[in-house]
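# prediction below, plus the sequence it came from.
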Amino acid sequence: MIDLYSRLIRHSGNQNLFRVIEMSVAAIVNERPFHIQAEGPRGTGKTTIMRAARALLPPITRIKDCLYNCHPAVPHCPAHRNLSQEAIAALGVEQVPRPFLEISQAAKLGTVVGSIDLAKLTSPADQLAALLPGTIPQAHRGIIFIDEINRLADTAPELADVLLDVMGTRPGRVQIEEPGLPVAELPVAVSIWAASNPDEDPGPLRRIRKQLSDRFDVAVTMGRPDNFRTVAAILAGQTYETQETEVLSTANLPLSGRLEDIEVSQEVRELLGKIYLEFGLESLRSITAMETAACLTAMLDGRTVAGITDLAQIAPLVLAHRVSPDDLVAIQSYLYKMLYGQDSMVARKKTPPSLKERLFPANFWAAVITRAAALINKRGGLPGKTGKGAAGEQETARIVDPLNTTIVAPPKPAVPLARLPDEQLVTRSRKPHG
């Protein structure tokens, strides 16, 4: 499984998902749930990457045979939470794989939360009315993955309500209720990972269930590969190392760092407070998620202090599903001004790029022109330009830069179809009679 995750191809369209997965794993290792969502067109690898990431999860130590994964130092389940450390030592402990469970579209409330243990209830030797924990309690200290969560939120609102409780606080909580048995309320520390196709029915999660969307600390928008070699490498099932692709070494991931050791200055916290108030953010979860994500970024980079640079880096991931695009750009600009100063040259270079700059980087057309001219000259120059110049040297192709070329508009503006004369809408030529 480790080999599978290591061999997955990274490119500009999915690199943010790899990053937030590693952030979430680092958080849950520190007993801190960190919920992530990946949105994007079908077939871009969201589910494949998330499922393969279970290879990053280190094992856990639990009380022996505990279905709730009770930590020996802080037991929480009904069977163990009142036991002394001596009694827990007598039961023994064991190391097991960290849970990575899934909730399917066909899941029922009882299988997700918990229900009566029918095996014990119908045992001929010792009939006992007892609870059987569902997927969420059994995933304590691990991960739950939900594919197409936008559909689940639309078709199973009762499950969405459960997720609201699980993701609303840290740790979250579930409540198991069965007739004839006392109500069992359990704390659960579990990270929710989800994937969705917002361009298909029923649409983006934030439009279906805004409260649930807000529970996700970060949301990543997946994109397609932008390099044909990347696509070829994906088809071949191999790694391909270029500037566009990067191979991860799972052994070098600093997932064992201590999140509590990452320092957040008072200046950063006051800045988060200003962003919350000045930009009218609806939920305090947004700035809480920004602080946590900044700390995780610093930890994964091997640093002990989270600063404004980290906030600027993670702001789009934390806020894109919570605020409008205009507000997101304004917040990013605000952070860059805090970093570099409003009037500094660096600030102007660091402000979010325009659409033209994103589509055509500064060296894009220069590279295209240089390459095209080289190919044309290699093939003998431009058509009809095979002679020599005035100096007796072979002429070389010259290609203008389209970004620095003045385009003259046509003398007459375009006319809407509705205002065209009928005879200009359709034309045809008459064939001569023969």
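Cool, got the structure. Numbering: from 1, shown residues only.

# C-alpha only now, for contacts and for neighbours.
OK.

# now do stretch 178-198: distance from first to last residue.
The first residue of stretch 178-198 is 36 Å away from its last residue (Cα to Cα, to the nearest Å).

# contacts only, for the closest residue in space to residue 175 that isn't next to it in sequence.
Leaving aside its chain neighbours, residue 175 sits nearest to residue 185 (4.3 Å; criterion: Cα to Cα, 6 or more residues apart in numbering). Applying Cα atoms under 8 Å, 6 or more residues apart in numbering, one finds that residue 185 lies in contact with 173-176.

# putting a second one here so we can go through both:
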Amino acid sequence: MSIPYPFSALVGQEELRLALALNAVSPAVGGVLVRGEKGTAKSTAVRALSALLPEVAVVPGCRFSCDPAAPDPACPDGPHPVGAHGAGESAASRPARLVELPVGASEDRLVGALDIERALADGVKAFEPGLLADAHRGVLYVDEVNLLHDHLVDLLLDAAAMGASYVEREGVSVRHAARFLLVGTMNPEEGELRPQLLDRFGLTVEVAASRETDERVEVVRRRLAYDADPAAFTARWAGEEEALRQRIAAARRLLPDVRLGDAALRQIAATCAAFEVDGMRADIVMARTATALAAWAGRTVVLAEDVRQAALLALPHRRRRNPFDAPGLDEDRLDETLEREAGSDEGDEGGEGGGGREGDDGEEDPDPDGPGGGGAPPQDAGPGQDGADGADGGDDRSGDAAHPGAGPGSGPAPAPGQDSPGGPEGGPAGGERPAAAATEPYRTRALSVPGLGEGAAGRRSRARTAHGRTTGDRRPEGALTALHLTATIRAAAPHQRARGRSGPGLVVRRDDLRQAVREGREGNLVLFVVDASGSMAARQRMGAVKGAVLSLLLDAYQRRDKVGLITFRGATAELALPPTSSVDTGAARLASLPTGGRTPLAAGLLKAHEVLRVERLRDPARRPLLVVVTDGRATGGAEPVALAARAARLLAAAGTAAVVVDCESGPVRLGLAAALAEELGGVAVTPGELRADTVSALVKDVRRAA
């Protein structure tokens, strides 16, 4: 078994260490989400924390780690009487577990599995515990939580909120306790969590690599020393580790005695109201965090500085309204709110910024760093960080972020076949133009890939999935995960007499079991091919075009798609955004997109063909949806129009579903984009037809006419 890197040896990352320590003191805080770039010690810090947690006493032989002093009355391995270990016999004790949930885990691995065959044939609950049972009274760590399937995240966070896991299968029910410290890490470049899931994490921390040379040197020095001899390195930090372990235990004992006064409570409520945080969960998390901060500092009274630190940890991720908003908190506004709501009780404890250095008995707080010290011994915790890191159709919630956007630009258009003023292709000698600002995003109509797929769970196109409506049955391949009860009974019924059935029970054999076939929705790869040439800029349409693409990116985020962005202008096409789940990165690349030059439409389509070919090898189950945003013009080179048509037919031959957003405007329309859509075997829509409210209005008009 590998030796974890010592928590106290981490360099810098004070806020990360503090958030983890607070959750160790008070698991009711609700866990922590660690966001940051790769190589910033996210996984290292989480794995190091588990070594600091106090040992837990468990009922001997209980697979669900029941506490002998207060066993779970509904434990599947129970009942366990209080003091189940018996007089004179010590309860079993073990270190608190760190349980890691893999991104590709199944639902049965997470919550546990029922033996459906024994349940039907023998009427017994044969239950194999899952990772939630293993993590009870320990730490459940999810690396790359943003890549976890939505239904697993829902199960995980529901268990964390209720402190129990429920398994319901075909009338058979099992419940067991599942209270754990939930920690998730993620790289925002690989995609965001939904806002409603972000809200379920108590605290969030942003981490980044230090830019200071001395700090980075210390990171490398300590990491090399650890890699060379983990045992010796850990031994050198044993004293600091024990001090932290004792401090966590002392804070846990002090926590019930900490008083949250009315003044602090009013500051918490006023802060959440001032920052317009949805719901009441933020207020509760802030109260618990401020209480844990006071206990961590060795105090029994919550001070204003505790409330301020709690706000910085609990509110930034709850203020995001859409995936393009950056998390954060205006600290000046926070200070103004706290000062306005400051109560007289705070002055009795030394005032804001002064009480955090003294305990109730007037002695100096043993932690020179105060609540923000992060838990590491100040003499050794240098700044910086450890360099090791561990190896949906939309739900129609876009109303939070969507605002009515402007339609296509209405600037004067030149006559057909005539270049705009200022030179060919809309600029001086076809040169580059500054990036145009996008219009506000809006809610788009649903675009989907035809047919029935089997890709990653999402919310765009029809697919065979593990969750959804039941459409049929089949013989199971491997373990049975979704029983089709009616089909199973139908398969077993003709054989009951031959099997010697004599009682009311149904005699079921393995060959009788039937797996339910379900249809749901999958996420797709939405590849945008955007015309950034002068022919688009000349008509002052690029702002509206960017607004349309931004709206489609928002729709892709809600539908759990991967996205990619190709732009073409001048003489070539560029892969501006390789396929990723991070739509906010796509929005950033789109915002800085310059325009100008000729229109190499064929190059853009050929680039799309190559990108999709590679992606089919990487992820063959994820079907692509090609979205080409252009006016249909093709210039540059010999026979540009014919070459573009051949490139389009190449994509169509590969079976790529395509949509062409026709950006042509003006009194005379050439229909070039529509012709391109026909060559692609897809459909053409105008930016106005993308808007969901346009489709809704059309449906209402049809109903009214009927």
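Right, received. Where do you want to start? This one's a predicted model, so the numbers in the text were calculated from it and none came from an experiment.

# once they're superposed, what TM-score comes out?
The TM-score (TM-score structural alignment, normalised by the length of the first structure) is 0.66; 327 aligned residues with a Cα RMSD of 3.7 Å.

# before we move on, back to that, need the counterpart of the residue nearest to residue 175 of the first structure in the second structure.
Under the alignment defined by TM-score structural alignment, residue 185 of the first structure corresponds to residue 175 in the second structure.

# surely that match is within a strand?
Yes. If the criterion is DSSP: H, G, I helix; E, B strand; the rest coil, then residue 175 of the second structure is within a strand.

# which helices and strands sit right next to whatever helix or strand residue 577 of the second structure lives in?
Using DSSP states H and E, the element containing residue 577 of the second structure is strand 572-580. Using 3 or more Cα pairs under 8 Å, 6 or more residues apart in numbering; DSSP states H and E as the contact definition, the elements that strand 572-580 of the second structure packs against are strand 562-569, helix 583-591, helix 601-618.

# so which of the ones you listed is the most surrounded?
Across these, averaging neighbours per residue (mean count of other Cα atoms under 10 Å) puts strand 562-569 on top, at a mean of 25.

# which part of the second structure lines up with stretch 49-57 of the first structure?
Under TM-score structural alignment, the alignment places stretch 49-57 of the first structure onto residues 45-53 of the second structure.

# quick one: contacts of that stretch?
In this structure, residues lying in contact with stretch 45-53 of the second structure by Cα under 8 Å, 6+ apart are 4-7, 10, 17, 20-21, 24, 95-98, 138-139, 141, 183, 241-242, 244-245, 248.

# which of those count as buried?
Among those, those classed as buried by neighbour count (16 or more other Cα atoms under 10 Å) are 4-7, 10, 17, 20-21, 24, 96-98, 138-139, 141, 183, 241, 244-245, 248.

# state the distance from residue 528 of the second structure to residue 240 of the second structure.
Shown here: residue 528 of the second structure relative to residue 240 of the second structure, a distance of 53 Å by Cα to Cα.

# of these two, who's got more company?
Neighbours of residue 528 of the second structure and residue 240, each counted by other Cα atoms under 10 Å, are more numerous for residue 528; the result is 26 against 19.

# just to be sure, that one is in a helix?
No. The assignment for residue 528 of the second structure by three-state DSSP gives strand, which leaves it out of any helix.

# circling back: start and end of the match of stretch 49-57 of the first structure, how far apart?
Where stretch 45-53 of the second structure begins and where it ends lie 13 Å apart, using Cα to Cα.

# how far off centre is it?
Computed by Cα atoms, centre = their mean, to the nearest Å, the chain-centroid distance of stretch 45-53 of the second structure equals 23 Å.
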